[in-house]
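J.: Quick one: sequence plus predicted model below, questions after.
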Amino acid sequence: MSSQLFEESHGASTIIHDNESGYASGTSSQDSLPDVYFSKPHLKFLNQQLQKLEPQDILRWCITSLPGLYQTTAFGLTGLVTLDMLSKLDGPIKANVDLIFLDTLYHFQQTHELVQRVRSRYGTTIHIYKPQGVETAEEFTAKHGEKLWETNDELYDYVAKVEPSHRAYSELQVKAVLTGRRRSQGGKRGDLDIIEVDDAGIVKINPLANWSFAQVQDYVNANDVPYNELLKMGYKSVGDWHSTQPVAQGEDERSGRWKGKNKTECGIHNPKSKYAQFLRKQELQRQEQELSQAMQRVSVDA
């Protein structure tokens, strides 16, 4: 069952009861308890408290509180710092957090080399997801046409990133994910919370939301964290080779992504993109049609 953000804090606790105690528990036979439950007031309270903590303490809270926890990463600096911090957490509970990497088929060679270095260094399980039905850039072009990122960038984001992420979440039964987003990256990330819940009920945690690029870089240097060689060439945020450029002095960290376009997110963290809204509209229409058909069947049976 997917994680859920409930609009109200009452009601859910009255649905499930343990036959002996009158309360729900982890061993109850009923299966209708949500895996992760936040009311809006609870979510606001947690953000207020976690805001005061260091990233390592936020990560400790995550591994003790959130089932189905994974880390989504494109192997940017912040994600690598998170991975290194997880590997060094002490205490009785060990951080066994797998990585999810979306291989768009258009990553830089340096990014693929970094993936191998991360595997060797940390031994972390990495789940790699590619666009559905293709294995190479040539196959992607044959299926979707030349330079889809130019002819229809929102469709490109969907087939190369959004759909593979949804498939990963479904197949791996993901309930919560650690992301590498920070407020100092600029754009729509300027008012980022530590914890968010998306429309699908996935809990997203941004453990380094408060950190600056300088803090991230200092941690990388102090802990000898492996990083993308492109960062030595003026890049600060690395995505696909066709839409990533070095960053000029004084520019936002992510200004090298989609240069010249009014765009700062690829769709994974932007549910309000036109293509996402189109898909949501289709899904709502499908649900309405199923409901109508069900009501018709009930009417006939009656």
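T.: Structure received. Residues are numbered from 1 along each chain as shown.
J.: CA only for contacts and neighbour counts going forward, please
T.: Noted.
J.: could you pull out the helices for the stretch 201-302 of the chain?
T.: With DSSP state H, counting those that start in this stretch, the ranges of helices along the stretch 201-302 of the chain come out as 213-223, 274-301.
J.: want to compare, so here's the second one:
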Amino acid sequence: MSRSASPIPVYCEQVSPAITALDSGYASGNSSDIEMPEVYFSKRHLQFINTQLQLLEPQEVLRWCVTTLPNLFQTTAFGLTGLVTMDMLSKLDIPQAESVESIFIDTLHHFPETLDLVERVRAKYPLIKIHVYKPEDAENEEEFASKYGQRLWETDEERYDYLVKVEPSARSYRELGVRAVLTGRRRSQGGKRGDLPIIEVDDTGLIKVNPLANWSFKQVTQYIKENDIPFNVLLDRGYKSVGDWHSTQPVKEGEDERAGRWKGQTKTECGLHNPKSKYAQFLMEQEKKRGRKALEKALQTASVEV
């Protein structure tokens, strides 16, 4: 069952001075009579939170998340970090942890080994609900190619990312009422993730939490083994980060963990974490418009009441 959508979290700087005067830095949507986001941050307070969360173990970061953030979900492609996060959530001794559901974007181009892992994870964690979203109007790779052309990832890479990742992800957030997500990103993965914070708010107002940002690949694999967590068998064949079959290769000794993704290209992130993508920018603008309309409505209501 989907959750009812709540207002989008925003930075305080985006809100009218008349409203920000009600609260300082961080507050809940119940702090005033005016309709406001359930959680919003000032940039300074976001920096303060990151300073504090930086000192905590991932389990404590997750505990803070599930007791603080509204409409929290885990987004996962069932990589090692996501699997560790899922296991940690299952072992938190607080009832809120049970309500954190997972979202898996089936791009229709995953390895068969990845899809097999999804079923093994379901068996391991039967209480965790996993929502699966696919590209619109396609149920498999053949249907997708018939509709959009063969090897779209080569002929129009950004459109491919939008169709198989960005749009299904945005649709899942909209339908499920997602306001905060747990991701599997870590600094040790290299590339643009080297200075990754624990918590961030993107331009659409989505709160992203990277609970294992501080962990190394060695720490993650050790946790997987010690806790008997199912993992992708491709890791035993030299892969460290697994995405679509056409853009994932094994990595060599000494290479970054994600060196096998889009090998030979300057690209290091898909549309989900690439805010400069034209499709990502389009979605951001749509969310900003929705936010402006909601704010105008709130201000009009406040004026009438005054």
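T.: Thanks, I have the structure now. Here the structure is a predicted model, which means the values were calculated and not measured.
J.: TM-score of the superposition?
T.: The TM-score (TM-score structural alignment, normalised by the length of the first structure) is 0.86; 280 aligned residues with a C-alpha RMSD of 2.5 Å.
J.: Nearest to residue 185 of the first structure, out of the helices of the stretch 201-302 of the first structure?
T.: Among those, the nearest to residue 185 of the first structure by C-alpha to C-alpha is helix 213-223 (7.7 Å).
J.: The closest one corresponds to what range in the second structure?
T.: Per TM-score structural alignment, the counterpart of helix 213-223 of the first structure in the second structure is residues 217-227.
J.: Identify each buried residue in the matching stretch, please.
T.: By neighbour count with 16 or more other C-alpha atoms under 10 Å, stretch 217-227 of the second structure contains the buried residues 217, 220, 223-224.
J.: Looking at those, which is nearest residue 264 of the second structure?
T.: residue 217 (22.4 Å).
J.: out of everything not next to it in sequence, what's closest to the closest one?
T.: Nearest residue to residue 217 of the second structure, sequence neighbours excluded (C-alpha to C-alpha, 6 or more residues apart in numbering): residue 188, at 7.0 Å.
J.: how about the one you found, what's its match in the first structure?
T.: Aligned partner of residue 188 of the second structure by TM-score structural alignment: residue 184.
J.: so that match touches residue 215, yeah?
T.: No - contact criterion C-alpha atoms under 8 Å: residue 184 of the first structure and residue 215 do not qualify, at 10.6 Å.
J.: Distance check, residue 85 of the second structure against residue 27 of the second structure.
T.: The gap separating residue 85 of the second structure from residue 27 of the second structure is 26 Å, by C-alpha to C-alpha, to the nearest Å.
J.: okay, the two: which has more neighbours?
T.: residue 85 (23 against 19; other C-alpha atoms under 10 Å).
J.: so which helix or strand takes in the more buried one?
T.: helix 80-91 (DSSP states H and E).
J.: give me the stretch of the first structure that whichever helix or strand comes after that helix matches.
T.: Moving toward the C-terminus from helix 80-91 of the second structure, the next helix or strand (DSSP H and E) is strand 101-105. Mapped onto the first structure using TM-score structural alignment, strand 101-105 of the second structure covers residues 98-102.
J.: Pull the residues that contact that stretch.
T.: 69-74, 124-130, 160-161, 164-165, 168 (C-alpha atoms under 8 Å, 6 or more residues apart in numbering).
J.: Make a PyMOL selection of whichever of those turn out to be buried.
T.: Applied in PyMOL, the following selects the buried portion of the contacts of stretch 98-102 of the first structure according to 16+ other C-alpha under 10 Å:
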select buried, resi 69+70+71+72+73+74+126+129+130+160+161+164+165+168
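J.: Helices of the stretch 51-200 of the second structure, start to end?
T.: Using DSSP H, counting those that start in this stretch, helices in the stretch 51-200 of the second structure cover 58-68, 80-91, 112-124, 141-148, 152-155, 157-161, 167-176.
J.: Ok, which of those comes nearest residue 247 of the second structure?
T.: Here helix 152-155 is closest among the helices of the stretch 51-200 of the second structure (C-alpha to C-alpha), at 8.8 Å.
J.: what's the closest one aligned against in the first structure?
T.: Going by TM-score structural alignment: helix 152-155 of the second structure matches residues 148-151.
J.: Show me what that stretch is in contact with.
T.: Taking C-alpha under 8 Å, 6+ apart as the rule, stretch 148-151 of the first structure contacts 141, 155-157.
J.: Repeat that for stretch 70-86 of the first structure.
T.: By C-alpha under 8 Å, 6+ apart, stretch 70-86 of the first structure touches 56, 59, 95, 97-102, 111, 114-115, 174, 176-181, 207-208, 216-217, 219-220, 225-228, 237-239.
J.: Likewise for stretch 25-37 of the first structure?
T.: Under the contact criterion C-alpha under 8 Å, 6+ apart, stretch 25-37 of the first structure has outside partners 1-6, 16, 18, 66-67, 175.
J.: got it, and stretch 235-242 of the first structure?
T.: Contacts for stretch 235-242 of the first structure (C-alpha under 8 Å, 6+ apart): 74, 76, 104, 106-108, 230, 244-247, 253-254, 256-257.
J.: repeat for stretch 253-268 of the first structure
T.: With C-alpha under 8 Å, 6+ apart as the criterion, stretch 253-268 of the first structure contacts 154, 157-158, 161-162, 165, 184-188, 213, 235-239, 243-247, 273, 276.
J.: Straight-line length of that stretch, end to end?
T.: 18 Å.
J.: Same check on stretch 141-158 of the second structure?
T.: 18 Å.
J.: For it, what is the distance to the chain centroid?
T.: Centroid displacement of stretch 141-158 of the second structure relative to its chain, using C-alpha atoms, centre = their mean, to the nearest Å, is 24 Å.
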